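1. fold the following, please.
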Amino acid sequence: MNIAYISNIDIPGPTAISEQVLNSLSALSTSSSHTFTLIVPRYAQKNLTPNDVNTYYGLDKTVDIKFFNYFSFLSSKTKKRIHAFLAPLYCMIKGYDLLYTRHQAILFFCLLIGKRTIFETYRIDINFSYRYYLWRKFCYSHKKLFGIVTHSKIALDAFVSAGLDKKKIFVAYNGCGEIMPATMDTRRDYRERLGILEHRKVLGYVGRIGTMKQTDVILHVASRFPELTVLIVGGATRKEDDLAFDDLVKKLKLNNVIRTGVVKPCEVHNYLCASDILIIPPSSVPMFKSGKTVLPLKTFLYLAASKPIIAPNLPDISEILKHQETAVLVDPDNFEDTITKLKELLNDTLLQSQLSEKCRETAKKFTWSARAEKIEDFINIQNHRLHT
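-> Okay, the predicted model is just below:
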């Protein structure tokens, strides 16, 4: 089948969604018997080519990309809205067999014009928020809804609770790329570049910073462990989050925090190599208050780095990370529990070694190629069901 993946992501860009989409499509393009084309708006870079995208993300195979050009004077928000309507029409005219998207508005228009569509999402809030009531009523009962791919079992359960047939839903956990523990040479090289002394322990974080990500908790951890170097790899999408983060660093008088800012996805692994322990903010806010962060992509990046992980013991995280096996899980929103368990982990080199090895073994189950094979199986099963 010829499958069009319609998205409104800004590529190349450092967001988790763009990294996830490009790595997924690269793996699908490599192993699938179906052909995939990514259809996205062109936002700024007029001469951007698929090869440029491949280099930026470090993809194994270049993704076939169709860029839609819109008037340059239009805002990004306006381009996204126009794209949600025009891209499905384009796919209908071109005769694509199946459409695929991660965006609610795009799914709506795909179904509205009668095209078979797969919807992929990590979100759970769309299944209970009144804001999405009419969208759910139209989309979930539509006969052209080919299937739903979720990123966690907790998301699958949310769709079932909303009334969807479980046979139409499939859990495809996210993946990771190269699985390779840092060599001492690599670790030393990146520490030298960052100005980190070899003898210091490094607590690393990769991802967006901001209130909804609860990255301020990491800064409070840094204030309790002045002997640690805390490495923050990423930036904020909102200027106010950037300013609030820097203000808190000054308020807490921290001199053990290094913030790299945004880096290319293909370079993230190198910064993970410079770390000794990796952290997911030990808070329930991203999952339960925003509902927009469920089983973050960094979980799999951390596993691939083969480093001990400290993370909140939440329903989504615990689907993948197991306490004292691949991570030290702490009580979410319990700061003192985080401090106590991090201190114990820092003092237990044997546990650090055991966690690292188990992370490496676990990561092998969650490669992008393994994920692509499962998604193709799901597509083939759904296609067979429709024809029988």
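2. contacts and neighbour counts: CA atoms only from here.
-> OK.
3. show me which positions of the one helix or strand residue 119 maps to end up buried.
-> According to DSSP states H and E, residue 119 maps onto strand 117-121. In terms of neighbour count (16 or more other Cα atoms under 10 Å), strand 117-121 has its buried residues at 117, 118, 119, 120, 121.
4. for the fourth one, give me its contacts.
-> Read that as residue 120. Going by Cα atoms under 8 Å, 6 or more residues apart in numbering, residue 120 touches 100, 101, 102, 148, 149, 150.
5. one more to line up against the first:
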Amino acid sequence: MNMIYLSNERFPATLACTIQQMRMCEAFAKAGARVQLVRPVFYDMPSYSVPEICEFYDVAPCFEMKRLFSLLSLSKPAADGVRHVKIPLVGGLSLLISTWAFALTLLKRGILNRPLAVYSRNVISAFVFLKFKHGARRKDVKIVFEVHSLDQQQPKRFFHKILRESDALICITKALRDAIIKKFDVPKEKILVAEDGVSHNLVHQPVPSKEEARRTLGIKAQQLVLYTGQLFPGKGADVFVEAARSFDKETQFMLVGGQEQSVKQLQKRVAAQNISNVRLIGFVPPARVPLYQAAADLLVLPASANHAISAYTSPLKLFEYMAARRPIVASDLPVLREVLQDGLNALLFEERSASDLAQKIRLLLNDSGLQEKLAQRAWQRVQSFTWEERARRILAFIQNGTMI
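-> Okay, here's the model as predicted:
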């Protein structure tokens, strides 16, 4: 299968969405697809080579990458510390124009005249190719849209049209699928639920002992409670820090990840409250995150229900945690219960309750048998949530599923 994966993100970047897209392009290619990742040019970023980008994400350079001219750097958030002029709508208009020009080029080269899957998470990019497909009356060009949220998708008119007229929808959770069916009357047969995942290699490679990982990283904590990921509102970093206050300095609470500004803001809060057992590491390359996870006694996913995407999220860190073979404490959210079961492969705590989180952490730290049971069962469960398996399921759905 020939596949064009349309993105509007910066590569490389610290955001989880770029990790997910790179992993999926790699997995699609390994599953037999001929993949080209198409991304815009940003003036405020260096021109990284494909090998450099692949090395950053620790993915194999088994797919092509193409850059499109764009003015997105004028309207999308720039890299940390970079100042720029923000002009409303230029980003969307630029993406619309550049994607339209790219589609015209493909049409002239005859690429749209042969079987092709156009895959995207971006509304504008998918809409342009949907119009081209209809205009050219090409039934063998499949428009596949991966949905991660509902209310945040813009422009809404484009988004609603994509939901109804694309050939296939890939939803990251059952809750998101059910919401789309109910709100937009989309046929269930058109939707595949494919949760996010983790690398097959990460699931099956040997995990360093806690002691070995801590020596490598220079961590001297007696007990280590870890969070990895962004520090945006809704991620629950504030609850994680608040729970740390219930423990003495022998139990270190560490946060790995986050953009520079978010790390500085949280660091100020920690210092102002004189919380001595919290340490912020900041961003580390994706390939190094598993080493921090291996160093932990337990891993925390404190997602908040009051954030816009919480009802439908499929956090990458969840599957990374499960692959790390360390016990998990997570917020008790319906969407997380699609994967986790309290007392079986994780402990769930009352969402936004720092006291309940602290209680569950203390319970786990004092029960090595429970730690081992939860970690082992989570690892067994995650083996069906690899990027490779996800790619195979999506490709089979595109090729053999019911298409509209």
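6. circling back to that earlier point, quick one: the strand holding residue 119 of structure 1 aligns where in structure 2?
-> Mapping strand 117-121 of structure 1 onto structure 2 (TM-score structural alignment) gives residues 143-147.
7. could you give the number of residues near residue 248 of structure 2?
-> 11 (other Cα atoms under 10 Å).
8. correct me if wrong, but it is in a strand.
-> No - counting by DSSP: H, G, I helix; E, B strand; the rest coil, residue 248 of structure 2 is located in no strand; its state is coil.
9. correct me, but it touches residue 224?
-> No - using Cα atoms under 8 Å, residue 248 of structure 2 makes no contact with residue 224, being 11.7 Å away.
10. the lengthiest strand in structure 1 vs structure 2, mean deviation?
-> Taking DSSP state E as the criterion, structure 1 has its longest strand at strand 35-42. In this overlay with structure 2, the average offset of strand 35-42 of structure 1 from its partner residues is 1.1 Å by mean Cα distance after the TM-score superposition for structure 1.
11. quick one: contacts of that strand?
-> 1-10, 25, 28-29, 63-70, 79-80, 83, 87.
12. and the buried ones among the residues you listed, selectable in ChimeraX?
-> Selection of the buried residues among the contacts of strand 35-42 of structure 1 in ChimeraX, burial being defined by 16+ other Cα under 10 Å:
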select :3,4,5,6,7,8,9,10,25,28,29,63,64,65,66,67,70,79,80,83,87
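13. just the ones in helices from the contacts of strand 35-42 of structure 1, please.
-> Under the assignment DSSP state H, the contacts of strand 35-42 of structure 1 contribute 25, 28, 29, 79, 80, 83, 87 to helices.
14. which stretches of the stretch 51-200 of structure 1 form helices?
-> 76-94, 104-112, 133-139, 153-161, 184-194 (DSSP state H, counting those that start in this stretch).
15. just give me which of the contacts of residue 120 of structure 1 are shared by structure 2.
-> Contacts conserved in structure 2 for those, counting by both residues aligned by TM-score structural alignment, their matches' Cα atoms under 8 Å: 100, 101, 102, 148, 149, 150.
16. turn those residues into CSV, including neighbour count and distance to residue 44 of structure 1.
-> Shown next, in CSV, are those (neighbours: other Cα atoms under 10 Å; distance: Cα to Cα, whole Å):
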residue, neighbour count, distance to residue 44 of structure 1
100, 25, 24
101, 24, 22
102, 22, 22
148, 25, 31
149, 23, 30
150, 24, 31
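17. which one of the residues you listed is nearest residue 293 of structure 1?
-> residue 150 (12.7 Å; Cα to Cα).
18. who's in contact with the closest one?
-> Contacts of residue 150 of structure 1 (Cα under 8 Å, 6+ apart): 120, 121, 122, 156, 169, 170, 171, 172, 173.
19. now with 7 Å, please.
-> 120, 121, 122, 156, 170, 171, 172 (Cα atoms under 7 Å, 6 or more residues apart in numbering).
20. map it onto structure 2.
-> Structural alignment (TM-score structural alignment) places residue 150 of structure 1 against residue 171 in structure 2.
21. before we move on, what about residue 258 of structure 1?
-> In structure 2, residue 258 of structure 1 lands on residue 279 (TM-score structural alignment).
22. since that was my last question, I'll sign off now.
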